[in-house]
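J.: dropping a prediction and its sequence here:
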Amino acid sequence: MPAHEATPPRALITAAAADLLQKLQARHGPLMFHQSGGCCDGSSPMCYPDGDFIVGDRDVLLAVLDVGEPGVPVWISGPQFDAWKHTQVVIDVVPGRGGGFSVEAPEGMRFLTRGRAFTDDENRALAADPPVTGADYASGARPPAAGSHIVGDAIDACPIPDVPGP
């Protein structure tokens, strides 16, 4: 079995966030996320019209979310990926206004990153299947298809320890 078949997705999106993303795609066309590294926007996933944010050679493509066509890439800076590579990013949405220039701001909603630490087995599988960088992407590399990235609720991907599930 190829390594990518056993690797968990590095990024997921909740159904509520995917619904908002589809509404935004109808208005703005193809979109992308860049996971902010702090400063003004905290650590929010920033959503931009695809191409409005210039992806650097060292940026890392976490996933291409299966929302709309051609999908929504989720990028993170290389140095931030090094710190977060053991974490599955889950993009959710909550009421409120986030900072910055993310396209959902006028909707009265904001995208939010939640996370789950990968298991030891998942980390081993991910280490054997390195992610696509901005330089790789510019050269034509694309990640393998990974099935759906949509989860019902954040707790489905990020269970709270010692709390029984639904």
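T.: Nice, I can see it.
J.: CA atoms for contacts and neighbours, from now on please.
T.: Will do.
J.: how many neighbours does residue 11 have?
T.: Neighbourhood size, residue 11 [other C-alpha atoms under 10 Å]: 22.
J.: quick one, what contacts it?
T.: 62-63, 65, 74, 88-91, 149 (C-alpha atoms under 8 Å, 6 or more residues apart in numbering).
J.: widest-spaced pair of these?
T.: Taking C-alpha to C-alpha, the two most distant members of the contacts of residue 11 are 65 and 88; they sit 13.4 Å apart.
J.: neighbour count: those two, which is higher?
T.: residue 65 (25 against 21).
J.: show me what contacts the closest residue in space to that one that isn't next to it in sequence?
T.: In this structure, residue 65 finds its nearest non-sequential neighbour in residue 72, 4.9 Å apart by C-alpha to C-alpha, 6 or more residues apart in numbering. Neighbouring residues of residue 72 by C-alpha under 8 Å, 6+ apart: 30-33, 64-66.
J.: in strands only, show me those residues.
T.: 31-33, 64-65 (DSSP state E).
J.: second structure follows, compare the two:
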Amino acid sequence: MDDTHEGVPRVEVTGAAAGLLRRLSAAHGPLMFHQSGGCCDGSAPMCYPAGEFRTGASDVLLAELAVEGVGEPVPFWMSRSQFEVWSHTRLIVDVVPGRGSGFSLEAPEGVRFLIRSRLLGT
């Protein structure tokens, strides 16, 4: 796995997202992200207990996020078809007020993860 592009991380988290990951990790144990690329919330990163979402050949592991205060790295997976569209971007996991999908661990918190992006090389 090459989780950088010319030394720039492909995926990173904001301070707000790191704080939420610490709380979720304390409550649920090891975590993982998956971003599917489907409609509606499909373009939002979904946070699950590690291993709760089955990944396969149609998924790409973009990064293992080391978040201070979270015991294990948080793998960030994306569907291969979505990665083809986002392959030239650096993904920034952030958190904002609002309700996302009921399947993602942060939903009961009244917030949701979202992706901000920057073109690689800028």
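T.: Everything's here; your move. Keep in mind that what you see is a predicted model, and the values were worked out from it rather than measured.
J.: residue 123 of structure 1 pairs with which position in structure 2?
T.: For residue 123 of structure 1, the aligned position in structure 2 is a gap, per TM-score structural alignment.
J.: tabulate the contacts of residue 11 of structure 1 (CSV), appending distance to residue 125 of structure 1.
T.: Shown next, in CSV, are the contacts of residue 11 of structure 1 (distance: C-alpha to C-alpha, whole Å):
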residue, distance to residue 125 of structure 1
62, 15
63, 16
65, 20
74, 20
88, 13
89, 17
90, 19
91, 22
149, 18
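J.: ok, which stretches of structure 1 are helices?
T.: With DSSP state H as the criterion, structure 1 has helices at 3-6, 15-28, 78-84, 120-127, 134-138, 154-157.
J.: out of the ones you listed, nearest to residue 108 of structure 1?
T.: helix 15-28 (11.0 Å).
J.: so where in structure 2 does the closest one end up aligned?
T.: Taking TM-score structural alignment, helix 15-28 of structure 1 hits residues 15-28 over in structure 2.
J.: related to what we said a few turns ago, mutual contacts of residue 65 and residue 88 of structure 1, please.
T.: Taking C-alpha under 8 Å, 6+ apart as the contact rule, residue 65 of structure 1 and residue 88 both touch 11-12.
J.: re the thing from before, between the contacts of residue 11 of structure 1, which sits nearest residue 44 of structure 1?
T.: Looking across the contacts of residue 11 of structure 1 and measuring by C-alpha to C-alpha, the closest to residue 44 of structure 1 is residue 91, at 9.1 Å.
J.: how about the closest one, what's its match in structure 2?
T.: By TM-score structural alignment, residue 91 of structure 1 lines up with residue 93.
J.: need the contact list for that match.
T.: If you count contacts by C-alpha under 8 Å, 6+ apart, residue 93 of structure 2 has them with 11-14, 17, 45, 113-116.
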